[in-house]
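Chemist: here you go, sequence then predicted model.
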Amino acid sequence: MSASGLPFDDIRDLIANLPSADRAAIRAKREREAQLTKPPGSLGRLEDLSEWVAGWRGSATILRPVVTVFAGTHGVTKQGVSPYPSEVTQQMVTNFASGGAAINQICAAYDLGLKVFDLALDYPTGDISVEPAMDEKTCAATIAYGMEALAGEPDLICLGEMGIGNTTVAAAIYCALFGGDPADWVGPGTGLDDAGLKHKAEVVARAMETHKGHLKDPLEILRRVGGREFAAMVGAILAARTQRVPLVIDGFVATAAAAILHKMEPSALDHCLFAHVSAEPGHIKALSVMDKVPLFALGMRLGEGTGAALAAGIVKAACQCHTGMATFDQAAVSNKAGT
């Protein structure tokens, strides 16, 4: 699809016509799994992961995995919701380019590609506590731009982000989508103390009041209290689904983008794996509401796609076990007692 922008109605039509997993590929995967030199089910969730890949790719093979990091700036940072200035977003994008960030090291360890998308960093979105983050045209165009993450035909996408202030935005999205008190959704982000947390919750509460009466439609929530990286991640998730590419979602912020689609159509995330539960307290709440089980919990809250990249290493290992392991016949190993 073109990066020139999509009306919201076209996005809704796209969501209504998403492809399903390949049942024939899943059956073939299970037939081979039953012949591998191990007791049935002994690799636990690794077997589920290789089946998940096979269902979307046609085989349990990963050759071109890539981590995509979407970076955006937010007008709400003017409200003092982060101990770091907004300029850090651009500085970290430069750090990604020079190979100095945590995500660079994880990608190197697991042989993952890395793409970083600079989303108009010189032009922060509107301050969501007093005005919409974006107009519909900007939001739709950014969703379409996020679809470009599938250029180069990767066979596994890891979804990450960078943006000072975006845990505040994520909390606002969750609050608008799932209700509850803003304090239920805010967390320390990049290191707030108790007073900072209270202020952050107050800012989210102001955003809910500012946009009251306009928060029933998920795409309207995205444009009003979201941000460019959130819209781009929505686009990447949709493009991955239409191109049948399995996608791994990172932490608290990336999950908020996925929650937009979940609210519209829960099955829209069937091709997605949630990598981890972050140390942001609202993340486990959001995963529970969406009935999603993360792969691991390591107390991470960095973003950058770091949790998703770690999960990609596990997915690659799961697929290698399935495709590389010998069958009982090949290894001349008995697969049942007495045989």
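Modeler: That came through fine.
Chemist: alpha carbons only for contacts and neighbour counts from here, please
Modeler: Fine.
Chemist: so how far does stretch 95-102 reach from one end to the other?
Modeler: 10 Å (CA to CA, to the nearest Å).
Chemist: ok, the nearest residue to residue 310 once chain neighbours are set aside - contacts?
Modeler: Residue nearest to residue 310 in three dimensions, not counting chain neighbours: residue 106, with 6.8 Å by CA to CA, 6 or more residues apart in numbering. For residue 106, the contact set (CA atoms under 8 Å, 6 or more residues apart in numbering) comprises 306, 309, 310.
Chemist: am I right that the first one is in contact with residue 159?
Modeler: So that's residue 306. No. Applying CA atoms under 8 Å as the test, residue 306 and residue 159 come out as separate, 9.2 Å apart.
Chemist: let's bring in a second one:
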Amino acid sequence: MDAALSTETTNAKTGLKRVFKAFVDVRELTLIVLIVAIIITMSWLSPYFFSAANFRAVAVGMTPNAIIVIGMAILLASGGFDLSVGSVMALSSTVVAMLLLDGMSIPMATVCGILLGAVAGFSNGILVTALGINPLIATLGTMSITRGIALVLTEGFSLSSLPADFAWIGKASLGGFPMLVLLTLFLVVIFDLAVRHTRFFRQVYFIGANEKAAMLSGIHVNRVRIIAYVLTGMLAALAGVLLASRLMSGTPTAGNGIELQVLAAAVIGGASLRGGEGTILGAFLGVVFVALINNSMTMLAVSIYWQMIVIGGVLVSAVALDMLIRGKKG
């Protein structure tokens, strides 16, 4: 009888360990549980949290981060990252505004803004691959350059009085849902499927996991990395265009600090600073998680200064926990 009871107890503990391991390993599941927990807790603490208006504000507000994190997750999977995304977003926002004020059509100005992001991403890719500069130094330098260009072009002022039709992109709704949010979800779904099922994006993971092995297997490592940087730049520029449409102004100071938020959200979502891991869905959920924490503190009237401390602590803890978990696996 005692032996049978002991065996059942051991089996129960083993089962719990397996459930916990699965919970930790499947980062998307972990984040979904945490997001639900935040929603339930805040719905009890604040009568204004669980409302359509609040969820709409959170969803619209996090769209720039959610769009940019797609490219950041892909770059992290390849073993790189980009600190210039916030500056590229600001530069795209201001350039599109300038072109519209000069009389260019909305479609052409939008295309020019996105192409500008492609040029910025290509520059980062060349610096990292052809010149062999560390991604931290390369993208830190381009972050300063692109931000400086945006400030020089506008002399530090926002550009307003944009054509009224331009607001449609950032303020339109479909079935009661903001077009910005629907577009963001569409991009997340498309890129998540592409990362899981296309040959090119699988190469990104092979490079991040083992660059030498990827090279020996015939993968054009530098070409793939450059394309990843170009894609990230284009997504950052698209976020800038959409932000300009929503605010109806080009703001040279937009996106200040967004690069670290996006980078941390991607890591929270399962991406690794070492490369070779992560999903677009997980990175997106990481953005949602951070956005809900910010919104919760605002609802609870937490001082903006304390919010910075709390968010910083959450992000550092999440990254440290991630490194600890991966260290034990290794």
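Modeler: Thanks, I have it. What you see is a predicted model, and the numbers here were worked out from it, not measured in a lab.
Chemist: quick TM-score on the pair, please.
Modeler: For this chain pair, the superposition-based TM-score is 0.25 by TM-score structural alignment, normalised by the length of the second structure; 144 aligned residues with a CA RMSD of 7.1 Å.
Chemist: if you count neighbours, what's buried in the host helix or strand of the residue nearest to residue 310 of the first structure?
Modeler: Per DSSP states H and E, residue 106 of the first structure falls inside helix 102-110. Judged by neighbour count (16 or more other CA atoms under 10 Å), helix 102-110 of the first structure contains these buried residues: 103, 104, 106, 107, 110.
Chemist: nearest to residue 253 of the first structure, of these?
Modeler: Nearest to residue 253 of the first structure among the buried residues of helix 102-110 of the first structure: residue 103, at 15.7 Å, using CA to CA.
Chemist: with adjacent residues omitted, what lies nearest to the closest one?
Modeler: residue 306 is the one closest to residue 103 of the first structure (CA to CA, 6+ apart), at 5.3 Å.
Chemist: list the contacts of that neighbour.
Modeler: Counted by CA under 8 Å, 6+ apart, residue 306 of the first structure has contacts 102, 103, 106, 160, 250.
Chemist: ditto for residue 225 of the second structure
Modeler: Residue 225 of the second structure neighbours (CA under 8 Å, 6+ apart): 75, 78, 125, 129, 204.
Chemist: give me the nearest residue to the fourth one, chain neighbours excluded.
Modeler: Closest residue to residue 129 of the second structure apart from its sequence neighbours, by CA to CA, 6+ apart: residue 222 at 5.6 Å.
Chemist: host element of that neighbour?
Modeler: helix 221-247.
Chemist: right, and the helix or strand after that helix?
Modeler: Using DSSP H and E, the helix or strand that follows helix 221-247 of the second structure in sequence is helix 258-268.
Chemist: give me the angle between that following helix and helix 221-247.
Modeler: 120 degrees (axes from the mean of the first three to the mean of the last three CA atoms, to 10 degrees).
Chemist: sorry, back to before: so which of the contacts of residue 225 of the second structure belong to helices?
Modeler: 75, 78, 125, 129, 204 (DSSP state H).
Chemist: most neighbours among the residues you listed, which one is it?
Modeler: residue 78 (30 neighbours; other CA atoms under 10 Å).
Chemist: could you say which helix or strand contains the closest residue in space to that one that isn't next to it in sequence?
Modeler: Excluding its sequence neighbours, the residue lying closest to residue 78 of the second structure (CA to CA, 6+ apart) is residue 208, at 4.0 Å. Using DSSP H and E, residue 208 of the second structure falls within helix 199-209.
Chemist: what's the following helix or strand after that helix?
Modeler: Taking DSSP H and E, what comes next after helix 199-209 of the second structure is helix 211-216.
Chemist: what are the buried residues along that following helix?
Modeler: Buried residues in helix 211-216 of the second structure (16+ other CA under 10 Å): 211, 214.
Chemist: what packs against that helix?
Modeler: Packing partners of helix 211-216 of the second structure (3 or more CA pairs under 8 Å, 6 or more residues apart in numbering; DSSP states H and E): helix 199-209, helix 221-247.
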